[in-house]
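Trainee: need coordinates for the below:
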Amino acid sequence: MGSIEQETPQVSIPVVDFSAWTPDATLEARLAVAKELADACHNVGFVSIINHGVPLELLEEAFAWSKKLFDLKTEEKMLAPHPDGPTVHRGYSWPGLEKVSQVISSDVEVGEQLRAVTDCKIGSEDNPEQPNVWLPPSTLPGFREFMTHFYWTCNTASLSILEALGLGMGLSDPSFLVKFHSGHNNQLRLLHYPPIPAAMLETEQAARMPAHSDWGSITMLFQDDCGGLEVENQKKEGEFMKVTPRSGACVMNVGDLLMRWSNEDYLKSTLHRVTLPPARDRFTGEERMTRARYSIPYFVSPDIDAVIECMKECAGQGNPVKYESVIQGEYRLMRAKLQYRETGPTAAAAPATG
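Mentor: Coordinates of the predicted model:
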């Protein structure tokens, strides 16, 4: 499918400036930001947020740390291996351990056919259900301290987004969603997409990240300038639009649980994928290799015992509740069983890529 780039339209997703979302701002100013955000999430499912509260200097430092991590030798990265099975999502995921998929099923054999992602996952230090797996301090000095600080900075920004959404949707309690998100069940991921031949993406022999929706409430994505992110057009199923990277911006999207909270009528979890980057990001030469791509998604999830059920403002006469209530922990485990093997390879057996 060599014409994939020509067939995929470029799109500028809505941009919302959060600079007016401050504690001392007038209600009118905050409401304007909130409505802009809620409308973008309703109409597109994706929005680019600027002045989101995570300083540019901190983002640049986070990407520098990510590159240092993935530049380590495989045996060094494997000093913090992702635990076996679908329960704990922490540490370094070696190539072949997991596979992002939109299939929702409890059939483990289905999940076994869907694997190929490499990343490093970090969470709250105070989450006994998801203990962090850190590299030894001597392997990458300062990494743990920086990432812990970065994690909580992102959390502060996420709470502002959730409160703004509540206000923009007209909830009787704009802070309703915030109450389910202590921050201890979020996940910070460092992603590295190594160079691969462009032809593999053009012919769909490989996908950097297949089409999927996210499991949680919202996702905040920080990305480099390589490109390749595509979102599905909510008005035309199966049509994906390339999203042009914006320096310093946070690309935010609605997740599955927030869609359930809103009864899907207002907020929909949009499919997205990472595929062929723009032509400028493909090297010349015999194999036309893509550039390496780095991104940092911050997945915002309700607390593990949170019950997700339709908000009262989102259902009524002629608009019945579409989803049964679910407990976050049970829903996450069901989705995770598709993504992870019950046992993983040893460090010695892990492929030397990532």
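
Trainee: for the rest of this, base every contact and every neighbour count on C-alpha atoms.
Mentor: OK.

Trainee: what about Asp224, how many residues close to it?
Mentor: 16 (other C-alpha atoms under 10 Å).

Trainee: doesn't Pro297 make contact with it?
Mentor: No - judged on C-alpha atoms under 8 Å, Asp224 makes no contact with Pro297 at a distance of 11.5 Å.

Trainee: I'd like the structure of this one too, to check against the first:
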Amino acid sequence: MMGEIDPAFIQAIEHRPNPTIIQAEGIPTIDLSIISSLNHLSNTNIDENLGALIAKIGKACEEWGFFQVINHGVSLQKLESVKLAARKFFSLSKQEKMKVGRDEDNPMGYYDCEHTKNVRDWKQVFDFTIKDVVNPLPVSTDDVQTVKSFANRWPDHPPQFRNIAQEYAGDVEKLGFKLMELIALSVGLEANRFNRFFEDQTTSFIRLNHYPPCPAPHLALGVGRHKDAGVLTILAQDDDVEGLEVKRKSDGKWIRVKSVPGSFIINVGDTIQVWSNDKYESVEHRVVVNAEKDRLSIPFFLNAAHYVNVKPLEELVDERNVAKYNEFNWGEFFMTRKNSNFKKLHVDNIQISRFKKLDHKNIIASHLTHTMGEIDPAFIQPVEHRPKTTITDAEGIPIIDLSSITSNNQLRDRNDHIDARDISRVVTEIGNACEKWGFFQVINHGVPLEKLKKAELTTRKFFALSQEEKRKVGRDEAHPMGYYDSEYTRNIRDWKQVFDFTAKDPSFIPVSPDDLAPKELINQWPESLPEFREATQEYAREVEALGFKLLELIAMSLGLKANRLSGYFKDHASFVRLNYYPPCPSPQQVLGVTRHKDAGALTILAQDDVGGLQVLRKSDGEWVSVKPSPGAFIINVGDIIQVWSNNKYESVEHRVMVNSEKDRISIPFFYYPAHYVTVKPLEELVDDQNPPKYREYNWGLFFATKRKSNFKKLQVENLQVSHFKIA
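Mentor: As a prediction, this is how the structure comes out:
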């Protein structure tokens, strides 16, 4: 039942497990018996058999990024002993396990609240390093020179746990070094080429994973999709309960890795991807859970020493195959990822894609007429989030005619000549649209189209000004209204320029989560375009009036009085954004705005005839395009209405495509309550059968935190309403 699983574990629809299992036929199983008796491969004569083994390793790394090994030299008796000891440990009481709980100062030990991509993993873990005291490691990403020791934490029970775990770890570490020699040989390097990177084993560690039975295996994952940051992962998994799934490189499908008794699953990590200059690729994988059986897995994460600077190896780059990555320090990279385990709600994991250099090959392959210098890598989306070449139009998003109510300023004081049946019809249509789609369009809405056209025209004139002129009204962290062209969504730069102004002048809201005293938001207006201010503010006043009507209709659709939500907007801090999306030379890699949900109550969007808005359809998780409808506004429910309605209405993820030939204008009106409003499920919509699903939060603080992250996207991730969800 849904009540048995904390919503923090629930995956987004598009990332939930597929009920149809595809077995990973083709992932190679490689026999290592010919080297299992060797301590190392340096100075070893490469005969026909060893040459064939090296070729198999290279092919597996290149085609899959994953392979399995048998006859690997690790004692299977030691493996079974550590599995038994792990099961005994995880069967201890929570209180007993927390005696060796890990924390931010010492990330070795027990933990049960790990998140991957901000969704909680359905698992418990116990981490330990190969050596009992790892010395040294950087204290923080801000001070890589200052180092500290991390000590393993061992439980009193089971009594032999420490010895068993460390004996096993020693065997697996030796296997790891042999595999690194084989990988070095597979790319034409000396067998010992990587050895110096591991002279001090400061960051390698072993993790014991326990995945309990899960009451909702169709909603949760043991580990969300991810790539391993280190050099190599050597995984032992249960023989009888499978769970590992790999994203197949050839078609992007998730496939299940079948257990081979006595084998280890090996996967290439990000560090090898960089060293090999993308010859070998770190592949995304995840772990599914089981409704009836628990599962154990034991990955060994082979990592470089903390002082190693990671970059493409000089032997593997030349004029034809230039270095694809900038150099980065492994200790700093490792500590950023480790620290983020304890700050998942605020800090996003660093990825090697951040160090990627300009990719000329992709541009040539795409037959673009522009040079790569025109696309900053900061704009490039991860492969799984890039736009599809085939567009699915959003058939079914309702178009609602408001003509019967546009003559009324307020529905609670409606005139007698308005037929109650007309209002009832509109209320029902809006309720259905909010519940099924979270989006709808309105026509005959009462906003004069000539005012919309005038606003669009002056918007184009503004964005046609020189960059120097536009930056005279540039916004910054202290003054968040005005022009900006470097906004990030989910740490990817948006292909757009914006101009923001408040609907009410003046408006007040905290500008920083560190200082909650409300500040006046000062609108900035370009002096060189005197008609700009009047045209845009006239338009904003008309849309503001429409917003109040829509809020009344939404309140009525929830069975509330029409004016139930009005009090929250007495001193509202709503703002209008003018979006300009220039033509983009690489629309298959870039988005105007990355996937996101709107944090406010309601968004009222005007878009031109070029189109670009895509909505994540709730029914199947497909991205569908919203076709422009002349004279219509697109309305979408924001996070605040989701909370007020206690999830009856849902804020839906959406994004914006770009066009290689045409520019595009859109004008969203973001309807926000007053800064002092406390947001929580409305008391009329909760009861014993439908208890509140969210903790209350202050809108001003929430808004200030989101605003601040616009200027620090590489370090701070946006706050989300999911962080206030009640278990």
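
Trainee: now what about the TM-score between them?
Mentor: TM-score of the superposed chains, computed with TM-score structural alignment, normalised by the length of the first structure, equals 0.82; 308 aligned residues with a C-alpha RMSD of 2.0 Å.

Trainee: what is the end-to-end distance of stretch 466-485 of the second structure?
Mentor: 13 Å (C-alpha to C-alpha, to the nearest Å).

Trainee: of all the residues in it, which ones are buried?
Mentor: Lys470, Val473, Gly474, Arg475, Pro480, Met481, Gly482, Tyr483, Tyr484, Asp485 (16 or more other C-alpha atoms under 10 Å).

Trainee: next one: stretch 698-708 of the second structure
Mentor: Buried residues in stretch 698-708 of the second structure (16+ other C-alpha under 10 Å): Trp699, Gly700, Leu701, Phe702, Phe703, Ala704, Thr705, Lys706, Arg707, Lys708.

Trainee: again with stretch 116-130 of the first structure
Mentor: Neighbour-count burial for stretch 116-130 of the first structure [16+ other C-alpha under 10 Å]: Ala116, Val117, Thr118, Asp119, Cys120, Lys121, Ile122, Gly123, Ser124, Gln130.

Trainee: in JSON lines, list the buried residues of stretch 466-485 of the second structure along with distance to Tyr111 of the second structure.
Mentor: Converted to JSON lines, those look like this (distance: C-alpha to C-alpha, whole Å):
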{"residue": "Lys470", "distance to Tyr111 of the second structure": "50"}
{"residue": "Val473", "distance to Tyr111 of the second structure": "49"}
{"residue": "Gly474", "distance to Tyr111 of the second structure": "45"}
{"residue": "Arg475", "distance to Tyr111 of the second structure": "42"}
{"residue": "Pro480", "distance to Tyr111 of the second structure": "40"}
{"residue": "Met481", "distance to Tyr111 of the second structure": "43"}
{"residue": "Gly482", "distance to Tyr111 of the second structure": "45"}
{"residue": "Tyr483", "distance to Tyr111 of the second structure": "45"}
{"residue": "Tyr484", "distance to Tyr111 of the second structure": "42"}
{"residue": "Asp485", "distance to Tyr111 of the second structure": "41"}
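
Trainee: keep only those of those that are in helices.
Mentor: Applying DSSP state H to these, the entries found in helices are Lys470.

Trainee: just flag the most distant two among the buried residues of stretch 466-485 of the second structure.
Mentor: By the measure C-alpha to C-alpha, Lys470 and Pro480 form the most distant pair in those, at 14.6 Å.

Trainee: which ones are touching the aligned partner of Trp525 of the second structure in the first structure?
Mentor: With TM-score structural alignment as the criterion, the equivalent of Trp525 of the second structure in the first structure is Leu135. By C-alpha atoms under 8 Å, 6 or more residues apart in numbering, the residues touching Leu135 of the first structure are Lys77, Leu79, Ala80, Arg144.

Trainee: again, 10 Å this time
Mentor: By C-alpha atoms under 10 Å, 6 or more residues apart in numbering, the contact set of Leu135 of the first structure is Leu69, Glu76, Lys77, Met78, Leu79, Ala80, Pro81, Gly91, Tyr92, Pro141, Phe143, Arg144.
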